[in-house]
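>>> need a structure here:
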Amino acid sequence: MENDAVENGQGTRPGFPRVRRRVLLASVAGCAVLGGLLTLLPWGSGGAGTPPPAPGARALAAVTTGVAVALPDLAVLIDGRERHLRAHPGDAESWAVLGAAYVEQGRRTSDPANYPKAEEALRRSLKAREQNAGALDGMAALANARRDFRAARNWSEAALKADRRLWSAYPQLIDAQTGLGDYKAADKALDRLVELRKGPEVLAWAAGVYRDRGRREDAAAALSDAAAGAGTPAERAAYLERGGQLAFERGDLDEALRYFREAVRLDPDQRAALAGQGRTLAALGRTTEALNAYRAAFAKQPDPEYALELGELYESLGLEQAARVQYDSLRERVARSAEGGVDDELVLGRFEADHGDPEAAVRRLRDEWRRQPGIAVADALGWALHRAGEDEEALKFARVATDRHRGGGVRSALYVYHLGMIERELEMPGAARRHLQEALRISPRFSPTRVPLAEQALRELGEPSVEDVPDMDAEPEEKSEEE
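Sure, this is the predicted structure:
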């Protein structure tokens, strides 16, 4: 296996212990793989220790530290805080906790109705006590959940101004800076986070940064250690779900499926893992199981992303009417999300580019790029421009999305596929062939609809001609001062 950290010329982060490469599930506390079958050892230490905390206490510890929490525990916390605040409406801390709990509930259920309630609670906390770092941090989490990364950055910085050692503000700042395409600032925020805090939640945030920089080995190892140190089944399930995403992205489908299934076993409300199962089963050609997994995920967490993926799966099976139902549901969910202040322009733009109006997609995604120029937006805008017939400009954005020096370190088969198809349209056969082959190397079954198109394009491109072979003896061209 490659070592991406070595490839990139990057060492370990100061103050952050070097994580060793291992297979995620084999190293998770309480798990073992025997004879190819995943078995689970008993949860906990097995000894007679102190009783576990009550559901409300577990949820309180989770929402105030930004880790995953079981939905039933979260409901207990919300109910308790609502009752408390009816009797004590001036309790700033309880308003902040309630607001953070609403944010988490909205994120886990994809119910945007939680976000206006969260904002009201957090603003009441700030009204009760100015320079309230906990409430400011909650506002940053809310802004990130709504995909308003500029606001999230501002709220995080305000929280840190109120309390420079508020470590929980740094993960929100990392997400915000990444969404804005400011990767150096995200790295600095991670450096500060690991100075202030150690633990599984910090390892999980570090894994996200490593993944975004193309350091998949380091990301997988950090998630492995995070899962091993998780304090609750819901927290461990969240880290396993992320591990499944990494495994899927590198094309290790059997491993990804194990991660997703174990995550759902630990936390039946882990709908992202159910959607991950659907994605992986579709790639494995197990379409009936994939459809069932997607339907179950969408029923309890109607995320527009799941509607798009399920619609594309139906489309790949020739079920056009079923696909249209999902696409109509996507539009409806995006409209509902907008009522809760959520910016779903990225997913809507991606949908319009491939299944609706590409020119409308370009308009949406140009606006999104001006607001928050992250790598995902660069890729989506480049593809929308290609679909609208503007390939010269499309190429610029596709290169931004895949250029490690400009932040596009994510090793995404989809991004590289988009680049290759744009190059093919621009009659750049050598580059197109190279990038389409790279996409299939990164993940040979990354999409049920796009993989056949990539394979067809490669057949049409044929074998490289003599003109495509670079002259290794030629003198390199000197760059102009402007370059």
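>>> rest of the way, CA atoms for contacts and neighbours
OK.
>>> so which strand or helix has Leu330?
Leu330 is part of helix 320-339, with elements assigned from DSSP states H and E.
>>> one more to put side by side:
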Amino acid sequence: MNPSYQQIVDLFELCAPELASVRTARKGRIGSTADESLEMGRLALGEGDFEEAIRHFREAIVQRGIDDPAIELDLGAAYEYGDMENQAQRQYARALELELQGAEPLVGLADLSKRSGQFREAISRLEEAVRLEPANPHIRIKLADAHREAGERKRALAAARGALIVKPDDSFVHFWIGDLLLEMGRYEDALESLRAAIELSPGDDYLFQRAAVAFWRVGRFDDALKAVRLASDLDPDKHLYYGLLNRLLTELGRADEARLEEERASKMDRYDRSVLDKTLADMGIGSKAER
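Below you'll find the model as predicted:
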């Protein structure tokens, strides 16, 4: 995924006006070759400037002089990013026509179908994409996600396990399966998948947060607390974890320990509180407002 404008600012410690001046200087420029225009378009899209990206991709198509499905795909993505769904659909269809057996245009069309609630159409296109690229775990997870959004959890699980067969060392696939199993109430199985994800990505605090849900659901309360504390160690500035510890310790009747977390928990913002409520609901614990 391309870095956002703010991520670039943070990464290079630029002030926003400095980076903005770079973008302003690039506006109106035309690449001297199709490849240069393509690169400028991708950079603009990564910064969230879809209008500038569209302009560069269109110029690249003209400069290339021959049909190039890769540019058509990028132009389709820029249209999709700008919520210009009709134009995006035409571009993806065009790329599909040019590639003949290409899977990427099908994935783009499936994304558009999903956005408009046409899950059967999205699933059909993704199934075709999987047939074209059976070794691509990304497409298999896309298919699993479409089934999940359509309410077909068992089919989603089967599709995700297909991705795992293709790429067994992918932490995200293990996490995705674990998260789905939590949703299905299969907490012991979820723990196994989340454990595998953590072994592959031990520095991801969110994995420990989700593991805490599974531990709590199977009655392993001390392990749930341990998982939250490990998540907090990985990201000490995330006040959500102190709020979660405070609530879990309170639930367990450990009031003195819970009070130790109150000061840091009080720094949670609205987003933290929203995530806390959802996490507690996943654990089967009601919010304070419900008490």
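>>> quick revisit: following the chain onward from the helix holding Leu330 of structure 1, which element is next?
Downstream of helix 320-339 of structure 1, the first helix or strand assigned by DSSP H and E is helix 345-355.
>>> Let me know the angle separating that next one from helix 320-339.
Counting by axes from the mean of the first three to the mean of the last three Cα atoms, to 10 degrees, helix 345-355 of structure 1 lies at 160 degrees to helix 320-339.
>>> So which residues make contact with helix 345-355 of structure 1?
Helix 345-355 of structure 1 is contacted from outside by 304-305, 308, 330-331, 334, 358-362, 364-365, 368, 377, 380-381, 383-384, 387-388, using Cα atoms under 8 Å, 6 or more residues apart in numbering.
>>> what about the residue mapped onto Leu106 of structure 2 from structure 1, neighbour count?
Counting by TM-score structural alignment, Leu106 of structure 2 corresponds to Leu203 in structure 1. By other Cα atoms under 10 Å, the residues close to Leu203 of structure 1 number 26.
>>> list the contacts for Leu203 of structure 1?
222-223, 225-226.
>>> Any buried residues in stretch 293-308 of structure 1, and which?
Within stretch 293-308 of structure 1, the residues scored as buried using 16 or more other Cα atoms under 10 Å are 293-298, 301-308.
>>> scratch that, stretch 59-70 of structure 2
Buried residues in stretch 59-70 of structure 2, counted by 16+ other Cα under 10 Å: 59-61, 63, 69-70.
>>> what's the answer for stretch 40-55 of structure 2, then?
Of the residues in stretch 40-55 of structure 2, 40-50, 52-55 count as buried by neighbour count, 16+ other Cα under 10 Å.
>>> ditto for stretch 179-198 of structure 2
179-182, 186-188, 190-198.
>>> ok, so what distance separates the match of Leu106 of structure 2 from Ala230 of structure 1?
Per Cα to Cα, to the nearest Å, Leu203 of structure 1 is found 11 Å from Ala230 of structure 1.
>>> what ranges do the helices span in the stretch 1-150 of structure 2?
5-12, 16-26, 34-46, 50-64, 69-81, 85-99, 104-115, 119-132, 137-149 (DSSP state H, counting those that start in this stretch).
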